[in-house]
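> Provided below for reference: sequence and predicted model.
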Amino acid sequence: MVLGKIVGLYGVEGWVKLESYSEPRTQIFKYSPWFVGIADSAVEYANVKGRAQGKGIVAHLHGVDGRDAAGALIGAEIRIPRSALPKPKRGEYYWADLEGLGVFNLQGVAFGKVSHLFSTGANDVLVVRDGNRERLVPFVPDEFVKKVDVDGGRIVVDWDKDF
């Protein structure tokens, strides 16, 4: 599971700036080990030290002790084993579990598959693509999202096909 990404450098001692996908953002430091890499190549880092810094977060990976070594990690994803995450409560989902699910409205019209999600602050939004068209559907259970069947690969939404 991807929990974040290395997006920049912080200082000269090998610290890096992170983009965290966890909520709250500093929750990322509670997981260990991290597997940091690009594509299928990754290096394991245990007991990563980090903190909030201004509006972002920063971390130091053991053995990454200079600006050049840290710079080589910019763009790398931070992953953890799925088994390290707690099981979601009933009615809660990890975004990664929703990505790729087919989306259908109440009339059975296929809208495509969930490409990704993003948060607006008020609610999360499903980005649904069918190749040519993209729909943004608010992920608001009971109001717009009527059923999520992760095992069946489907999400049913109350959404007009022309919207």
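In hand now; what should we look at?
> please count neighbours and contacts with C-alpha atoms only from this point.
Noted.
> the residue nearest in space to the middle of the chain and residue 49: what is the separation?
For the chain, residue 21 is the residue whose C-alpha lies nearest the centre (CA atoms, centre = their mean; 4.9 Å). Separation of residue 21 from residue 49 (CA to CA, to the nearest Å): 17 Å.
> if we can go back for a sec, hmm, residue 27 and the residue nearest to the centre of the chain touching each other?
No. Using CA atoms under 8 Å, residue 21 is not in contact with residue 27; the gap is 9.1 Å.
> just say helix, strand or coil for residue 96.
Under DSSP: H, G, I helix; E, B strand; the rest coil, residue 96 falls in the helix class.
> the structure to be compared is supplied as follows:
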Amino acid sequence: MNDPTRRILLGRVIGAFGVRGEAKIESWTEPREAIFRYQPWTLRDAAGNERELSGVRGKPQGKHLVATFPGVDDRNIIEAMVGTEIFVPRAALPPPRPDEFYWVDLEGLRVINADGRSFGTVSHLFSTGANDVLVARGDKERLIPFVQPEFVTRVDFEAGEIGVDWDPDF
């Protein structure tokens, strides 16, 4: 669950802002500005090239964040970075509070319904705006609303599984 070498995707560069080399950042942290607390960043471009970067500063701007990268003052450089993903080591994140967890820590756990039937393992989670959704992949892919305790009845890291109240045919 808590592999310190694992990297976590926290956001990406989505555009240039202004003419002085600032970047528009999409952040998936809560609150979104927290992304600047977790550095150094590993930036990975579409070709898979990676580089480490520290000292990024930023602020909220509308629905996104505006970031300044050290040594970058050219809009063209930022435009070339659009789509670049921002990763940090899992160990850089603070420990979750009791009864809380990071989505990434759920990936790979077995998903078992109330009748003991295995739905496979957690592939990933995503947010719909109305609720979060757990994606379990096994004999087929199941999308299970991550609503506790109605559909997700337990999360047991020691056993490596998540209990769900979900119809296997749905």
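Sure thing, it's come through. Just so it is clear, the model here is predicted, and its values are computed rather than measured.
> the residue nearest to the centre of the first structure maps to what in the second structure?
Under the alignment (TM-score structural alignment), residue 21 of the first structure pairs with residue 28 of the second structure.
> same thing with residue 141 of the first structure?
In the second structure, residue 141 of the first structure lands on residue 148 (TM-score structural alignment).
> touching, the match of residue 21 of the first structure and residue 11? I think so.
Yes. Using CA under 8 Å, residue 28 of the second structure is in contact with residue 11, at 5.6 Å.
> list residues touching both of those two?
residue 35 (CA atoms under 8 Å, 6 or more residues apart in numbering).
> got a list of what residue 155 of the second structure touches?
161-163 are the contacts of residue 155 of the second structure under CA under 8 Å, 6+ apart.
> element containing it?
strand 152-156 (DSSP states H and E).
> buried residues in that strand?
152-153, 155 (16 or more other CA atoms under 10 Å).
> contacting residues for the match of residue 21 of the first structure?
10-11, 35.
> same question, residue 134 of the first structure
Per CA under 8 Å, 6+ apart, neighbours of residue 134 of the first structure: 127-128.
> show me the strands in the first structure, by range?
Here the first structure has its strands, by DSSP state E, at 2-10, 15-20, 34-38, 41-45, 49-53, 56-60, 77-79, 102-105, 110-119, 124-129, 134-139, 145-149, 154-157.
> tell me which of these approaches residue 88 of the first structure most closely.
Smallest distance to residue 88 of the first structure across the strands of the first structure (CA to CA): 13.4 Å, for strand 145-149.
> what's the mean distance for that closest one versus the second structure?
Taking mean CA distance after the TM-score superposition for the first structure, the mean distance separating strand 145-149 of the first structure from the aligned residues in the second structure is 1.8 Å.
> just to revisit the earlier point, just the buried subset of the contacts of residue 155 of the second structure, please.
For the contacts of residue 155 of the second structure, buried by 16+ other CA under 10 Å: 161-163.
> just give me the neighbour total for residue 32 of the first structure.
Other residues near residue 32 of the first structure number 16, with proximity taken as other CA atoms under 10 Å.
> endpoint to endpoint, stretch 158-168 of the second structure covers what distance?
End residues of stretch 158-168 of the second structure are separated by 24 Å (CA to CA).
> okay, stretch 103-116 of the first structure sits on what stretch of the second structure?
Going by TM-score structural alignment: stretch 103-116 of the first structure matches residues 111-124.
> residues contacting that stretch, please?
Here stretch 111-124 of the second structure makes contact (CA under 8 Å, 6+ apart) with 103-104, 106-110, 134-140, 142, 161-168.
> list the buried residues in that stretch.
Judged by neighbour count using 16+ other CA under 10 Å, the buried positions of stretch 111-124 of the second structure are 111-113, 118-124.
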